[in-house]
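*Asks:* coords below, sequence missing:
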């Protein structure tokens, strides 16, 4: 996989060129962040909800008295300074820490997806930072702690490699529009074709179950044989995750999701029945090595029949790019 990711980083250089040549001028898809509360290590894989974000992604880590931790994931405006609760060694300021990042779903693992700083991490006032008495006071104040970043344990250890999630396409099946990250070759969006059966579009919607639905247009998959099929062609990028904005109504409204006949989700009913929302589905990259042509099939009740509707608003496919530091 790593070799394929490195190859993709070279492909992206050409993609940037083509984006300029074609003069897309399109707005990149809005940032997505992982969005879950009170997640323990044992339940980390169950955190699959995403939120659209106009600010930055964050992760809150709360260390418990037994050494375990609880995490919160979401989107917020980055604060210049987050108060600490005292010094705990040189690795952590406190048992609570909030980390921010600006890239697509980077809060799944901030360190993994955050580029290292080009500025060496050190202490501005070396003498004060070496004084244990002064240091306790300095590190307990988040503004003052910036002068003793190294001694207060604010430095992060980075390797020479970090990663970036990119949007290969963010497709609206109602209006048949497509967006992608600026670094992605626009040919992927141009390749998308759509086939459907017994699907009803809801456009300029104002009279649905509640006010939350009124801001979205969507397709209704109502019958056991309702389906949407997308065909698209990539440039060999590794596929890492599929994101669906959908909603089940009362009666479950299950769907089955397949990519090139590989089952991604079977009888999928985990979405809310009160609002359209984003959820992430991780893909097995090795299943799609050397594959460029794809069919994504979303079908109502292919495996087992349920009642109710499934509402489908958007479909998003992502890849990952590797970056190497040169300093």
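*Replies:* Cool, got the structure. Quantities reported herein were computed from a predicted structural model and do not represent experimental measurements.
*Asks:* Going by C-alpha atoms from here, please, whenever you check contacts or count neighbours.
*Replies:* Fine.
*Asks:* Show me what the longest helix belonging to the chain is in contact with.
*Replies:* When the chain is parsed with DSSP state H, its longest helix is helix 2-22. The contact list for helix 2-22 (C-alpha atoms under 8 Å, 6 or more residues apart in numbering) reads 182-186, 235-238, 320-323.
*Asks:* Restricted to strands, list these.
*Replies:* Here DSSP state E is the test, and the contacts of helix 2-22 give 320, 321, 322, 323 as lying in strands.
*Asks:* And the last one, how close does it get to residue 238?
*Replies:* Spelled out, that is residue 323. Distance, residue 323 to residue 238, using C-alpha to C-alpha, to the nearest Å: 15 Å.
*Asks:* So for those two, which sits in the more crowded spot?
*Replies:* Set residue 323 next to residue 238 and count neighbours by other C-alpha atoms under 10 Å: residue 238 wins out with 27 against 16.
*Asks:* Surely the more buried one is in contact with residue 289?
*Replies:* Yes. Contact criterion C-alpha atoms under 8 Å: residue 238 and residue 289 qualify, at 7.3 Å.
*Asks:* which one of the ones in strands among the contacts of helix 2-22 is nearest residue 141?
*Replies:* Among these, residue 323 lies closest to residue 141 (C-alpha to C-alpha), at 34.1 Å.
*Asks:* and the comparison structure, right after this:
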């Protein structure tokens, strides 16, 4: 292998650059629908709902789910995640008061729909009911029927598999999913590509690290990322929307050495201050809810992710992707 070929190979696998005050447009605007995200938390009680901010990527062969265990005292424990639909959901049935805890599982196939399945679930196209009035009203027969997912489809209503749906439902849409390293951007198919095209990025005192680079940190992720390693490191994204309501910001990030605290600001509104809630040395998605009222009639935005300005933070913060979402209202069926 000649020196030129060897140099190209080394550059491809050991690419590390120092970015200082660079501003440029994204290099690619993807037409592929961004991978669906689901809320992910385990053993969440009523008092812990606000702290449930973890997300998981969910492939096309899986769905978001909500597993609810209702205890004898009426309280519940919820688990959120992504999985293949393997059960028929709630199998409560009209068998009177329970002496033990009961569990139900609900599935949905939209972006972060398991955060509130009742609002983010498209209503069924066909009525939900029982196929046999006589069999499904017989308590003895019904107990057997509802104990099995396949036979429960025969008595969906009586087995508790029907859910009340209004004609109005909501859907989270991705305005942009932006890769801060490669400057690529994707969005939901129903969203204009103009938002992605409007993004410009400015970074100061950050390292860019690409996949297969073991020289920076042995805990590197399968994704590429920027390292905010100095006390004055920052990443700024500027973009223009079409006036859509902004509902949540998602960051694919983590902290490593030290505290790795950051501030997150959108148009000078503080989303997070001295934030230290990311995982250690493991890139993961987290959701940060936005106050819709702060951004009414706003189109031009500046998102700032910077090292903690209140407390000097010597820890490293890794940032890979930034996703911004809105919500649309549907009346009836989307198809």
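*Replies:* Yep, that arrived. Worth saying up front: this structure is predicted, and the values here are computed from it rather than measured.
*Asks:* Post the TM-score for the overlay when you can.
*Replies:* Scored by TM-score structural alignment, normalised by the length of structure 1, the superposition of the two chains gives a TM-score of 0.87; 300 aligned residues with a C-alpha RMSD of 2.0 Å.
*Asks:* so which of the ones in strands among the contacts of helix 2-22 of structure 1 comes closest to residue 146 of structure 1?
*Replies:* Closest to residue 146 of structure 1, out of all of those and judged by C-alpha to C-alpha, is residue 323, at 27.3 Å.
*Asks:* Kindly state which residue of structure 2 is aligned to that closest one.
*Replies:* Aligned by TM-score structural alignment, residue 323 of structure 1 pairs with residue 330 of structure 2.
*Asks:* What distance do you get for residue 118 of structure 1 to residue 13 of structure 1?
*Replies:* In terms of C-alpha to C-alpha, residue 118 of structure 1 sits 22 Å off from residue 13 of structure 1.
*Asks:* For the stretch 51-200 of structure 2, which segments count as helices?
*Replies:* 133-137, 139-146, 149-152, 194-198 (DSSP state H, counting those that start in this stretch).
*Asks:* quick one: the third one aligns where in structure 1?
*Replies:* Read it as helix 149-152 of structure 2. Counting by TM-score structural alignment, helix 149-152 of structure 2 sits on residues 142-145 of structure 1.
*Asks:* Can you list the buried residues in that stretch?
*Replies:* Residues of stretch 142-145 of structure 1 classed as buried: 142, 145 (neighbour count, 16 or more other C-alpha atoms under 10 Å).
*Asks:* How far off centre is it?
*Replies:* 31 Å (C-alpha atoms, centre = their mean, to the nearest Å).
*Asks:* check contacts around residue 327 of structure 2.
*Replies:* Neighbour list for residue 327 of structure 2: 170, 171, 172, 173, 245, 246, 247 [criterion: C-alpha under 8 Å, 6+ apart].
*Asks:* Counterpart of residue 121 of structure 2 over in structure 1?
*Replies:* Under the alignment (TM-score structural alignment), residue 121 of structure 2 maps onto residue 114 of structure 1.
*Asks:* now residue 280 of structure 1: how far from residue 45 of structure 1?
*Replies:* In terms of C-alpha to C-alpha, residue 280 of structure 1 sits 11 Å off from residue 45 of structure 1.
*Asks:* higher neighbour count, those two?
*Replies:* residue 280 (18 against 10).
*Asks:* aligned partner of the more buried one in structure 2?
*Replies:* So, by TM-score structural alignment, residue 280 of structure 1 is matched to residue 287.
*Asks:* Then residue 29 of structure 1?
*Replies:* In structure 2, the residue matched to residue 29 of structure 1 (TM-score structural alignment) is residue 34.
*Asks:* related to what we said a few turns ago, pick out whichever of the contacts of helix 2-22 of structure 1 sits closest to residue 132 of structure 1.
*Replies:* Of all the contacts of helix 2-22 of structure 1, residue 323 has the smallest distance to residue 132 of structure 1: 38.5 Å, by C-alpha to C-alpha.
*Asks:* quick one: the closest one and residue 58 of structure 1, what's the gap?
*Replies:* Distance, residue 323 of structure 1 to residue 58 of structure 1, by C-alpha to C-alpha: 21 Å.
*Asks:* Now the helices of the stretch 51-200 of structure 2 in TSV, please, with extra columns for distance to residue 29 of structure 2.
*Replies:* Output for these, formatted as TSV (distance: least, C-alpha to C-alpha, whole Å):
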stretch	distance to residue 29 of structure 2
helix 133-137	53
helix 139-146	49
helix 149-152	43
helix 194-198	7
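*Asks:* quick one, which of those helices is nearest to residue 56 of structure 2?
*Replies:* helix 194-198 (22.7 Å).
*Asks:* And the closest one, how far out from the chain middle?
*Replies:* The answer for helix 194-198 of structure 2 is 21 Å, by C-alpha atoms, centre = their mean.
*Asks:* Now the helix or strand following that helix on structure 1. Mean distance?
*Replies:* Once helix 194-198 of structure 2 ends, the next helix or strand along the chain (criterion: DSSP states H and E) is strand 200-209. For strand 200-209 of structure 2, the mean deviation from structure 1 after alignment is 0.9 Å (mean C-alpha distance after the TM-score superposition for structure 1).
*Asks:* gap between the next helix or strand after strand 200-209 of structure 2 and the chain center?
*Replies:* For strand 200-209 of structure 2, the following helix or strand on the C-terminal side (DSSP H and E) is strand 225-228. Relative to its chain's centre, strand 225-228 of structure 2 lies at 20 Å (C-alpha atoms, centre = their mean).
*Asks:* once the two are aligned, what's the mean deviation for strand 225-228 of structure 2 against structure 1?
*Replies:* Strand 225-228 of structure 2 sits 0.5 Å off on average (mean C-alpha distance after the TM-score superposition for structure 1).
*Asks:* Structure 1: matching residues for that strand?
*Replies:* Going by TM-score structural alignment: strand 225-228 of structure 2 matches residues 218-221.
*Asks:* residues making contact with that stretch?
*Replies:* Contacts for stretch 218-221 of structure 1 (C-alpha under 8 Å, 6+ apart): 173-174, 198-203, 227, 299-300, 309-314.
*Asks:* repeat for stretch 82-90 of structure 1
*Replies:* 93-98, 136, 139-142, 150-153.
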